[in-house]
Each structure stands twice: as C-alpha cells, then as structure tokens.
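Enquirer: Got a sequence here, can you build the structure:
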Amino acid sequence: LLGPLGLTFSLIGFGWSKTFLSLLIFRCAQGVFNGNIGVVKTVMAEISDSSNLVQIMAFSPVSWNSGSTLGPIIGGLLAEPAKQWPDTFGKIRILREYPYLLPCATVALLSFVFFLIGLVGLKESSPVILARNRRAKRISPEPSSDTALISGAAPTYGAIAPSVEVSDVDEDIPSLRELLVPRLVIPLINYGFFCFSQTAYQVLLPLMYSTSIPNGGLGLSPYQIGVTRGIWGVTNSCFQIFVVPRVFRRFGARKTYIFAFSNFIVCIGAYPLLSFFAQRANKVDGIVWALVVIQLASNLAIGMAYAASQIYIVHSSPRPAALSSTNAVAQMISTITRALAPFIASALFAVSLEWNLAGGYMVYIVLLGVVAAGMGSSFLLAEDPKKAQ
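Expert: Here you go, the predicted model:
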C-alpha cells in the first residue's frame, strides 16, 4: 500500500517542480515506490495455486501494456494545457506556471484510487505474517466453546485441548547463499536474458519505424506508429487472456518458454529485412507491411515467456517465506537489464548507421547474438518447474 500512496505524492511533487534538483529527487522517489512491482508478484503467487497460477501471471503483461498505452496518452493530451487550450486552461494561473502539473496530478489521482482500493479490498497474504497472527491468537484466543480453559502447556486434566494446531512458518530472512542455488539461478539467468531482449526490441521499434527510409528506417508518421501499436496492444491483451493459459496447459512451462523466447529471432531479425525492402522500394509497400505484421504477431508470443519465467521463479523459491526475497532478486535483475538495454540498443543503432557497420546492421547482429545465448540458457530449465533441482 505504501507504493501507490508514495507514488501519489511523488507524482504531484514532480509536476510541481521548477528546478532540476527537485525533479531528480521526486523521480528517484517514484523509482523507490515502484518497488511494489516485486511485492505485487509475491502477492499474486501467494494467493494462487497450481490450478490458476498461469492465468494470474498471464494478466501481468496486460496490466503493463495498459499502463504503457494509457500513460503516453495522458501525458500527451494533458501536458502544457495552457498552450493547448488557452481559452479554458490558459486562464488558470497554476497551469500556466506548472505546465506538467495536470498530467502528473491525473496519474496521481489514479494512484490514490488504487491505494484506496487496496486499503479496502487487499488482504494480507504473507505466510509469515499469517502464521504470526495465528500464533498470537493461539496464545491469547478469544473465549469460545472450542477454546481450552487452560494453556496447552499446562496439565489438561478436566480441560478442553485446543482443537486446531497451527504449523509454524520459518520467519528467517533467507541468506544470499540460500537463494543462489541452481534451481533458482537458472530461471533468474533466463529472466535476465528475457528482460534485456524485450527492452532492446521495444526501444528499437519506435526508432526503426520513425527513422527515414534512406537512413535505414521506415519513415512512418507518429500517427501510423500510434495506430499500429494501439491495434497490437488490444490484440495482445486478448491473446494473453484467452490463448496463453491454453498453451501452458497443452505444452507446459518449459516448451512454452523456449518457443516464446525464440520469437525474438523473428522480431529482431525482421528489422534488417524491413530496412532492406523499404530501401529497395523507396517506400513502405505491401511486402514491408506484411513483415510488420509478422514481426508484431511474433511479439504476441513473446509475452508467454514472461509468464513462464515467473512460474519458474515462483516454484524455485527455497521456501514459502523466501518468496518475497526471491522476487526481490528477480526484480533487481529486471531493473538492471532494463536500464542497460535502452542505452546499449539505441547507441548501437546510432553507431551502426553512422559508421555503416555491417551495412548498418551491426546492432541487429549483436542483439541476435544475445538472443542466441538466451536460447542456449533456456534449454537448462527443468522440464517441470516444481521439480527443479
């Protein structure tokens, strides 16, 4: 609950900032409170079981894609409202003085609403805390017909023994050595490859689509890119909800992950083909659009790799009490790789075009090499996530 509440205040502070230092402070605060991503994954795993874990994890990309789609729309529509609507918002002094306050306040309001929903409807799911609460009730239970008249440690002659025995849960925080075992390290390595490859691919998408055809891109307008990604977003949401669970039930987590991750070969490998055919026709013709459709269709399957990796990570946790620490390590790996991937991919894209490395395609060769390494590590995954050693 501290996550959305903290985001509420940090977003308002960001929109109210006038100096770079304050912007930096509130942006760092947003990063801190975004740490509840790992908490959400832990809660999702704790409230699920083997019968519905796949369906629950399949909803994660839908949530992420919804936010990734709505966020830019809110920012684009509401930023600098005094300039966009001078007859209405232009008359409000605070919006003239703080041009980015309105979009930040709008998102802050949404975050606060989510905080209230969680405050009312979210129940504690941590096995450690639940066991602690049960022990507290066992020590000082409420009087009832089933309550022992004297404690279980005392002689029970003439008394009613407690009717329910509560098993204790180990509350010790797992050590790093306990977490860094092969059954968990292998899924974490694969998760790192997935996060890096996905982020690199997504960073190159707008760069490639918007760059002019002579410079190796497609020269699409912002409107064309927005419509294309919007259609893909709706299709992807339906795919993740209705198709992914059936695929997991039919083929299992390992085969699904290997197939889904292999689609990075198509997604990234399509970039040089798009550039080649666009330059040959000097326009975006039918062949180019067909390749775009193939690329985005392959990207639909990639979402299954995320769900599979989360299933492996959940089942590879040393013990239930260590699930939060396990997800924290996974989130750390995700943050590091997703921070490095945009810089590496965009820098390689610019250098490849400027210096004409491998005909301008060096960036794709390097990224396909990373994908090949990730494919190799995917075969190390256990056939059954529950039986990983």
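Enquirer: okay, CA-based contacts and neighbour counts for the rest of this
Expert: Fine.
Enquirer: Packing partners of the helix or strand harbouring Leu296?
Expert: Assessed by DSSP states H and E, Leu296 sits inside helix 286-315. Helices and strands touching helix 286-315, by 3 or more CA pairs under 8 Å, 6 or more residues apart in numbering; DSSP states H and E, are helix 53-78, helix 182-210, helix 222-242, helix 244-281, helix 323-354.
Enquirer: what's the burial count for the residue nearest to Pro385 when sequence neighbours are not counted?
Expert: Computed as CA to CA, 6 or more residues apart in numbering, the closest residue to Pro385 that is not its neighbour in sequence is Tyr312, at 5.2 Å. A count of neighbours around Tyr312, defined by other CA atoms under 10 Å, yields 25.
Enquirer: Pull out the buried positions in the helix holding Leu296.
Expert: 288, 291-292, 295-315 (16 or more other CA atoms under 10 Å).
Enquirer: Then stretch 118-137?
Expert: Quick answer for stretch 118-137 (16+ other CA under 10 Å): Ser126, Pro127, Val128, Ala131, Arg132, Arg134, Arg135.
Enquirer: Reformat the residues you listed as TSV; add secondary structure and distance to Ser60.
Expert: Below are those laid out as TSV (DSSP: H, G, I helix; E, B strand; the rest coil; distance: CA to CA, whole Å):
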residue	secondary structure	distance to Ser60
Ser126	coil	20
Pro127	helix	22
Val128	helix	25
Ala131	helix	28
Arg132	helix	30
Arg134	helix	31
Arg135	helix	34
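Enquirer: of all the residues you listed, which comes closest to Tyr361?
Expert: Ser126 (48.7 Å; CA to CA).
Enquirer: I figured the closest one was touching Met44, is that so?
Expert: No. Between Ser126 and Met44 there is no contact under CA atoms under 8 Å: 10.7 Å.
Enquirer: re the thing from before, and the residue nearest to Pro385, what does it touch?
Expert: Pro187, Ala253, Pro385, Lys386 (CA atoms under 8 Å, 6 or more residues apart in numbering).
Enquirer: Show which residues not belonging to stretch 239-259 make contact with it.
Expert: 54-55, 58-59, 61-62, 300, 303-306, 308-309, 311-312, 375, 378-379, 381-385.
Enquirer: what about the closest residue to Leu218 other than its chain neighbours, distance to Cys267?
Expert: The shortest distance from Leu218 to any non-neighbouring residue, by CA to CA, 6+ apart, is to Tyr209 (4.9 Å). Distance, Tyr209 to Cys267, using CA to CA, to the nearest Å: 13 Å.
Enquirer: One more sequence to fold, the one below, so I can look at both together:
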Amino acid sequence: MPDTRQNDERTPLQQNVILTSPNPTPLPWAQLSALFLLIFADSLMSASVTPYINELISELPITGGDERKVGYYSGIIISLCFVGETTTVLLWSRLSDFIGRKPVLLGGTLGSIIATVLFGLSRTFWALAASRFLAGALNGNAGVLPSMLVEVTDESNIAQGMSLLILAWSVSFGIGSFVGGHLSRPHDHWPGAFRNTFWVKYPYFLPCAVTSAFAIVSLLIVSIFLKETLHKRNNTSKLRFYSGDSNAGYLRDGESNIEDENNAIVSPGVVQQRSSLRALLTRPVLLSISINALFAFLEISNNSLVPLVYTTPIRYGGLGLDPAQMGTFLGVFGILNGAFQFAILPRIMKLMGLRGSLLASMSCLVPAFLLFPINGTYARHAGSADNILWFLVLFHMLIMVGINMAYSCIFLYTSSAAPKGMLGATNGLAQTVASVQRFVGPTIASSIFAFSLEKEILGGYGAFYALTLCTFTVICFASQLPREAWKSQEDLE
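Expert: Below is the predicted model of the structure:
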C-alpha cells in the first residue's frame, strides 16, 4: 500500500529512485525513440558549431590578427546560447506543465532549426551573436525533456531510460562534431562539387544545412509518433495519479478531484502548488539545483576550453589542431561517452550509490583541468603532435567521459526532490540556474585563459589551476547530498 501520510509543498514526492530492479517495468520504446530523435537532432545542430567556431572568429575583423584574443570572442559566442536559454527555459518548462510537453518540445526543435540556419548565413560577429542567442531562447527542451522522461518511466526503469537518452545525446554530439569539422569550408576541400560563389561567401553553411535537414525530418516523425504525457490519467483505481507519473501525489480518501484545462485529474492542492514557484523553495530542491549549477559551470568551462586550447597554436600553449582534427576528436569522445553512459553507468551507480557516483564523476574534473598545461607544455617541447601527445589527448577524452556521469546523478536528485505537480517547473528552474552558469562559464574560462596567455601567469596556464581549486570546493559542497535520491521529509533532518 502507498504511504498516505499528508504531504505539503515542502515534501519531495518522488520516491527513492531504484537504479536496479529484479523485475523492471519494460521500457516504453516508442516514446523513448521519439525523445531519442529530438535529443539527437538538438545535439547534432549544437555540436556541429564547436569544431570551427575558433577558426570562424579568427577570420572576422575583430581580433586585429591577434590569435590570442580569439578566446574572448569565441567564449562570448558560445555563452550567448545559454544566455538565451536562461531567459526562457523556465517559461517553457512552466508552460509545459499547462499545455503539455509535446508542443513545447516540437516548438523548441523548430526554433533550433531556424537559429542554426541563420548561424550558417552569418558573416558578422553581431549576426553570429544574435543567432546563437536565438538558439537558446527559442528552445526550452533542456528543461522539458527530463520531465517527460520521468513521466514515461517509473522507479524501476528510469535509469535505463536515462542512459538511452544520454546515449542519444553522446552519439549525436560525436556525429555533429565530426560533421562540423569535416563539412566546413567545402569549397576548399571539394572545389569541383562546391564551385559556386555561395560556398565561398558562406564557408560554414554546409554543416548547418545538413544538421538542420536531419532535424526537420526528425521533427516530422516525432510530431506523428510522440504521445503527450501531461494528459495521462488513470480512472480505474481508487488511488489516482496526477499525470500518471511516478512523482505524482496519491489522492487521499475523501479529497475531491477536479479537472484542469488539460483534462488531467488533479487534486486542489496540486492546482494550488502549480500556481506558485514558492513551492520549489525547499532544501532538497535548492541543494540539488545549486550543485547542478556549480557543476555546470565547471563542466562547460572544461568543454569550452577543449576546442579553444587544442586549436590554439602550439607557441601559445595549445596543440595547433585544425577543425577536421578537432571534429574527429570530439566525435570519438561522443561515441565513447555514449557507450560508457549506456553500458557502465547503471552498474557504477549500483556499486557506488548515487552520491558516490556523483563525487567520483566530479573528481574527474581535477585531472581534466591539469591535463591542459601538461599537454601544452609537452607540445611546446615536442614542437608538433606526436604519438605521446595523442595518447595524452585520448586520456583527456576518457576523463571527460567520467565527468559526464555527474549529470545523470544530479538529474535523479533534482527529479526526486520535485514537489507534486511541479516536475516541469523544478527541472525548468534547475536548467535556468545551470544555464546561467553555462553562459558565465565559457566567458570566464576563455577570458582568463586568454588573460593568462597575455600576462604569462604561471606559464600561461593560471586559468587551469584556478579551476582546479574551484573543483575541490564544489566536491565538498556536493558531499552534503544524501547517499541516494531524496525520499521524504526525513532527509531534511
């Protein structure tokens, strides 16, 4: 029998997430496949920009020919996507609590398609900046997708479902990076096929066009097969769930029910909670979201520094990789990351527990940041990329795979802390706060890297040592989380 104790807005209602179960519920493959396509399309478009963004910035008349200043501007361009996301993701997530998840997800993907096409046609810094801002502002999928994942799974199979979606993101990130690196400047690589002056004027449009075309096809497929989850209800049981999901509250005997504007069966308490964001001001929610934000800052700093540092000339402390090499590097990382998260992540969580897995993942940031000066110093002495340097790069890539495990852990903490009826709002708030860090992270990380180079702070590598110290602070803060997902008011004591 379910626990029928009265809960208020301070009580997290998602029961403890069971990472493994002897008899897990079969996964809803049709729904997950549709979500798979959406994530794949979004990540494909976003990742295709990464390999060539620094080369594109260096070609614009804004750096004065000083390659050491590329980091300032590339950091701004990368960050603006998250600035746009910050301004709207909570609104999109809250909207999905009322009109449904599906229309918001479809609209978000369409917004990304428009922004990606505009980015490929941009030839000024301000046009690039505007298109990247729109890419974040028009797409609220980052806050809505986690909510829908919770609603199509239950406690026994959510870890499996999550690992599949992470696999989709990782594989598409890898493919998108490869596409962006190898399809940029097609006029130079295949002058016979791309002789038109259009490709000379817009040398980076081809990867944007290819990824957007895939997203359009995905959008049409998902619009047909994806089913709405917010409208689900169960009229056959005396104890009914709001939205039919595992974090909805049980209706108590004698409590009257009403239908909301989506014809979903809800209790009066749920309607009241859905009308105010104050219900989210609980310790489990705030602690989970804070740790998510701090980790997002460090993780996006590392991710933005990888293409910046590795494409920086060796004489300035980088590795001197070209966009094709950078695309291959990120592509292999995406494939390895997907395989790891899908095949190994659930086993690690079972072995180490949720908090142990999170702390282990965060700890991987320490060697990741320290490998930047190690690789750069070796490259300066070697003069070019050799087998030893490529081994160090591969090692860095494997460490980055371990870092990404933290997002799965934080997602479980955040979703389990959500008050009833406010899953979308909780994930939206988490994504909003994380997005703030994601636009601050690339700007700060790339700027202090450029500043370190200009001022020769600790050999030009002062930025990485500062980020390493920040990592130790965040790890100590994350140790305050419970061993497993939030369960009840008892976790507050």
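Enquirer: And the TM-score between them?
Expert: Once superposed, the chains reach a TM-score of 0.79 (TM-score structural alignment, normalised by the length of structure 1), with 354 aligned residues with a CA RMSD of 3.2 Å.
Enquirer: could I get the helices and strands packed on helix 286-315 of structure 1 as JSON lines with mean neighbour count?
Expert: Below are those laid out as JSON lines (neighbours: other CA atoms under 10 Å):
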{"stretch": "helix 53-78", "mean neighbour count": "16"}
{"stretch": "helix 182-210", "mean neighbour count": "21"}
{"stretch": "helix 222-242", "mean neighbour count": "15"}
{"stretch": "helix 244-281", "mean neighbour count": "20"}
{"stretch": "helix 323-354", "mean neighbour count": "18"}
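Enquirer: So for Val39 of structure 1, which of the ones you listed sits nearest?
Expert: Among these, helix 323-354 sits nearest to Val39 of structure 1 (CA to CA), with 6.9 Å.
Enquirer: Please determine how far the alignment partner in structure 1 of Ser479 of structure 2 is located from Tyr257 of structure 1.
Expert: In structure 1, Ser479 of structure 2 lines up with Phe379, judged by TM-score structural alignment. Counting by CA to CA, the gap from Phe379 of structure 1 to Tyr257 of structure 1 is 10 Å.
Enquirer: Gly359 of structure 1 too?
Expert: 32 Å.
Enquirer: got it, and Lys18 of structure 1?
Expert: With CA to CA as the criterion, Lys18 of structure 1 and Tyr257 of structure 1 are 46 Å apart.
Enquirer: now Asp87 of structure 1
Expert: 54 Å.
Enquirer: Give me the contacts around stretch 301-308 of structure 1.
Expert: Here stretch 301-308 of structure 1 makes contact (CA under 8 Å, 6+ apart) with 54, 57-58, 60-61, 191, 194, 240, 244, 253-254, 256-258, 260-261, 263-264.
Enquirer: Pull up the aligned stretch in structure 2 for it.
Expert: Using TM-score structural alignment, stretch 301-308 of structure 1 pairs with 402-409 in structure 2.
Enquirer: how much does that stretch stray from structure 1?
Expert: Compared with structure 1 after fitting, stretch 402-409 of structure 2 has a mean deviation of 0.9 Å; criterion: mean CA distance after the TM-score superposition for structure 1.
Enquirer: next one: that stretch to chain centre, how far?
Expert: 11 Å (CA atoms, centre = their mean, to the nearest Å).
Enquirer: can you check stretch 351-366 of structure 1 too?
Expert: On CA atoms, centre = their mean, the centre of stretch 351-366 of structure 1 falls 30 Å from that of its chain.
Enquirer: so it corresponds to what in structure 2?
Expert: So stretch 351-366 of structure 1 sits over residues 451-466 in structure 2, by TM-score structural alignment.
Enquirer: one step back: who wins for proximity to Gly118 of structure 1 among the helices and strands packed on helix 286-315 of structure 1?
Expert: Once these are compared by CA to CA, helix 53-78 is nearest, at 15.9 Å.
Enquirer: Now do that closest one against helix 286-315, angle only.
Expert: 130 degrees (axes from the mean of the first three to the mean of the last three CA atoms, to 10 degrees).
Enquirer: Helix 53-78 of structure 1 vs structure 2, average offset?
Expert: Mean for helix 53-78 of structure 1 is 3.2 Å (mean CA distance after the TM-score superposition for structure 1).
Enquirer: Can you name the next helix or strand after that helix?
Expert: Toward the C-terminus, helix 53-78 of structure 1 is succeeded by helix 81-84 as the next helix or strand (DSSP H and E).
Enquirer: residues of that next one that come out buried?
Expert: Pro81, Ala82.
Enquirer: ok, and what's touching it?
Expert: Outside helix 81-84 of structure 1, the residues touching it (CA under 8 Å, 6+ apart) are Thr88, Phe89, Gly90, Lys91, Ile92, Leu95, Arg96, Pro99, Leu102.
Enquirer: once aligned to structure 2, how far is that helix on average?
Expert: Helix 81-84 of structure 1 sits 5.9 Å off on average (mean CA distance after the TM-score superposition for structure 1).
Enquirer: Ok, stretch 347-354 of structure 1 next?
Expert: Stretch 347-354 of structure 1 versus its aligned partner: 1.2 Å mean (mean CA distance after the TM-score superposition for structure 1).
Enquirer: Now do that stretch: everything it contacts.
Expert: Leu204, Asn215, Gly216, Leu357, Ala358, Gly359, Gly360, Tyr361, Met362, Val363.
Enquirer: Show me what the host helix or strand of the last one is packed against.
Expert: The secondary structure element spanning Val363 of structure 1 is helix 362-378 (assigned by DSSP H and E). Contact here means 3+ CA pairs under 8 Å, 6+ apart; on that basis helix 362-378 of structure 1 packs against helix 182-210, helix 244-281, helix 323-354.
Enquirer: Would you mind giving the ones you listed as CSV with distance to Ile73 of structure 1 added?
Expert: CSV is the format used below for those (distance: least, CA to CA, whole Å):
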stretch, distance to Ile73 of structure 1
helix 182-210, 16
helix 244-281, 25
helix 323-354, 21
